[in-house]
Structure formats: C-alpha cells, structure tokens
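S.K.: here's a sequence, model it:
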Amino acid sequence: MILIPVIAALHGVAFGGGLQIALGSDIRFATPDTRLSVMEIRWGLIPDMSGMALMRTLVRDDVVRELTWTGRQVLGEEAARLGLVTGLSADPYETAMALAKDIATKSPTAIRASKRLLNCVPDSDQHEILLMETEEQVLLMGSANQKEALLAHTEKRDPMFSD
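M.R.: Now for the predicted structure:
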C-alpha cells in the first residue's frame, strides 16, 4: 500500500485499465469532457486490478452493474455526479498539484495514520473503526509532529515537520 495520498489528474480518456488505475487513487480530478468507461465487457472480459471492488466503494451498486455490463462511456461531468471522480477542473493537473501542495503542509504522520484508517473503513464495522482510531490517535498525541503542528499554529508560522 502507498502510504501517502495519491491524486489523479484525468484528461482525454480513461478506459478499462486506465480507469481502474485512476480508481485506485485516493482523489481524482477530471476535465468535464474526459471520457471514462469500463470497456472490458466489449472484449468479453471483466474489470480486474480491483476495479470492481474500487467502483463499489465509490458508486451505487446498480450504477456499477450498468457501467460494467454495458461499457457505456461517461463524460467527466457525469462521472463527478456518480462519484467516479472527486471533482472537475479545466486543468486537473494544476488542481491536483495545488491540493498535493496543501496536503504536504500537514503533519505527515497524521496523513499516513488517516490514510491507514480510511483504507480499512470499507471492511470494518463501527467498533473496529473506533478501536483503530484510538490506536492511531494514541500514537499521534504528543509525537514530535503533533507538537510541531500545535506550536506552529500558536506561533502563526508554517510547521517544520520531521519527515
């Protein structure tokens, strides 16, 4: 598993494996006219590379079925409505980079901890999630990066994290 946020910028087409790679990212930005499709059905295949599992965490079950069984192309605007992409941008690369720069100003240990938790949520019940949150929070509280985040906020300066 990649321990840092993965942000995808989609432009042009994201068909088949390209769509599945994009779905594997944490956040996806696309142009309104980006074309996305689960194309495998056209070749007598099914999505692999965890494509179905990833789609089912983002899109309603009936929509996943329709897209998988038809291979229908959707434009970026519809993809955003469906939840396949996080947002639309005329320049998704620039939008992705701006978000990455913002995230990079936050505590890297807190980012990694939250990503671990978010990756476990779909497979965990409420009790398991609360236990995992507690375990992660105990590790973060009083850590060097957590202290630096508080100090930087108090001193109204940018934080200088240790990793």
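
S.K.: make it CA atoms for all contacts and neighbour counts henceforth
M.R.: OK.

S.K.: please tell me how far Leu118 sits from Ala90.
M.R.: Separation of Leu118 from Ala90 (CA to CA, to the nearest Å): 28 Å.

S.K.: let's compare: structure for the following, please.
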Amino acid sequence: MSGVRFEQRGRITELRLDNPAKMNALTVEMLGALSAHLERIERDPAIAAVMLTAEGDRAFCTGADINGWGDLTPAEFARHWVRDGHRIFDRLARLSKPTLAVLNGHAFGGGLELAAACDLRVMAPKAALALPEAGVGIVPGWSGTQRLLRLLPEPMVKEMALFGHRIKADRALACGFVAAVDEDPRAAALALLERAVTLSPRAVEVAKTMIHAAQGEDRAAMVEALGSAAIAATDDRAEGVAAFRDKRTPDFSGK
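M.R.: Modelled structure (predicted):
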C-alpha cells in the first residue's frame, strides 16, 4: 500500500495520507506515491483543484517517519532524503491548479512543511502546528526555514523551531496561515474548492503563476513560463514551427 489515496470527486481530486497508525508520518513509499499523483494531476485537464487530507482525526501529518531516515549516512540523508522531499514538496507548491490542505489534526515537522506547500489551509480547532526537529537532533529539512518564512512571522517560526512551542489554531488563523478554523475542516475546504472550480482554469493558473513569481517561488521558471505562454499564442510561433517542418526560411509577420 502506497499510503496516499487518490480519489476523484467531480473536478476536485482528494489526496489522502493514509498511515494513521503512525499519525500519517511520511514514508519513502508515501513520498513516491505523492510525487506520482502530482504528476498525474498536473497533466489531467479534467482536474481543476486538489484537496490534501489525512486519515483519522489525531494528526494531519507528524512529519517524516524516523524509520525512513534514522539509519541513513550523512551523505544519504542530505543528498537523497532531504533533496527528494524538497523536490516533491516543490512540485506540490508549483502545481498549476489550486491546492488546499485540510489540517484535521496536528501538522508537525514535515507535515507542517507539506501543508505550507499548498495554496490554502483549513484547520480543526484542536489541531496544532510545530517544528519539533531539534528534539531529535535535526533541523527542518523540507522548507520549514525557507518557504514557511513567507507564510508565518519569523518570531513564530523561531518559537516552534528554537523553543519547541506549538502554535494553536487561533494563532494560525490570526496571522493568516489558515483560511479558516472549523469543527469540520473538510467540509469547509470543499466549500472553498467548489467555488474555485467554477472559475476559469487558465485564469486561475496564470494568476497563481504571477503570485508565486512575486513571492519568489521558483521565480525564474515562472517568468519563462509566462513568456512562453504568451509567445505560444502568436502567428510567428506557428510560422516558425511550420517553416521548420517544411525545411524553409520562416516569414515572420510580428503578429
């Protein structure tokens, strides 16, 4: 079992972390499944939005399963575990479709970093956020000291990473990290997503790209993607492709 379930609900895809016995801690298999699902979602025009949820009600995700990295050499830990996690979380953050994490329970360590990679978050009142890595002798490795700083005040990140404190739902809402705190966060998330899927998919995609570029989320690729999208709609692009195929000199019109 991969530990990540894929369920289609109309134009909304639900990705559900399914490792409740370990409070949905992320395993190597779960990371691989998440990566594959994200690739499938990106390429499927029938999917308009993504909801990331978790099985059970104790935790959304308590981070990386220590059995997955505890015995790795320093080189393996840095080169593979950390980089693979970054690659997959970056893929989620840069998905062209709107994403929403449902924090039905605690989001700790890698679980908080996973939630931060989504566009919006909805949180249960009993849930809490934390960066507990220092308690097991490591540091946040999947953007907890980077992307998270764009979403939470620096003192709040330090409070979690340096002092071991947990952030409750009311504080997460007050600082804008979550869009809503609700006794039924999944229902609240669905209401937000059902509105999102009525909007123009292309307009939403471009707006997300522009917002991310302004915030520094893979800015170079975002700028080139926007430029490439604009040039792809021109007559010159069509003429250039046709001339290449016909083995002739293109006659560009500037249109």
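
S.K.: the longest helix in structure 1 is where?
M.R.: Criterion DSSP state H: the longest helix present in structure 1 is helix 126-140.

S.K.: so the next helix-or-strand element following that one corresponds to what in structure 2?
M.R.: Per DSSP states H and E, helix 126-140 of structure 1 leads on to helix 144-154 as the next helix or strand towards the C-terminus. Using TM-score structural alignment, helix 144-154 of structure 1 lines up with nothing in structure 2.

S.K.: buried set for helix 144-154 of structure 1?
M.R.: Within helix 144-154 of structure 1, the residues that count as buried by 16 or more other CA atoms under 10 Å are 145-149.

S.K.: make TSV from these and add distance to Ser124 of structure 1 to it.
M.R.: Output for these, formatted as TSV (distance: CA to CA, whole Å):
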residue	distance to Ser124 of structure 1
Asn145	28
Gln146	27
Lys147	30
Glu148	32
Ala149	30
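
S.K.: now the strands: where do they sit in structure 1?
M.R.: Along structure 1, the segments classed as strands by DSSP state E run 7-10, 13-15, 27-30, 35-37, 74-75, 87-88.

S.K.: name the helices or strands packed onto the fifth one?
M.R.: Just to be clear, that refers to strand 74-75 of structure 1. strand 35-37 (3 or more CA pairs under 8 Å, 6 or more residues apart in numbering; DSSP states H and E).

S.K.: could you give the number of residues near Pro155 of structure 2?
M.R.: The tally of other residues near Pro155 of structure 2 (other CA atoms under 10 Å) stands at 11.

S.K.: any idea what it aligns with in structure 1?
M.R.: By TM-score structural alignment, Pro155 of structure 2 lines up with Asp62 in structure 1.

S.K.: would you mind measuring from its match to Ala30 of structure 1?
M.R.: 23 Å.

S.K.: just Ala100 of structure 1 next, same as before
M.R.: 15 Å.

S.K.: ditto for Leu88 of structure 1
M.R.: Counting by CA to CA, the gap from Leu88 of structure 1 to Ala30 of structure 1 is 5 Å.

S.K.: please consider this matter closed, and thank you.
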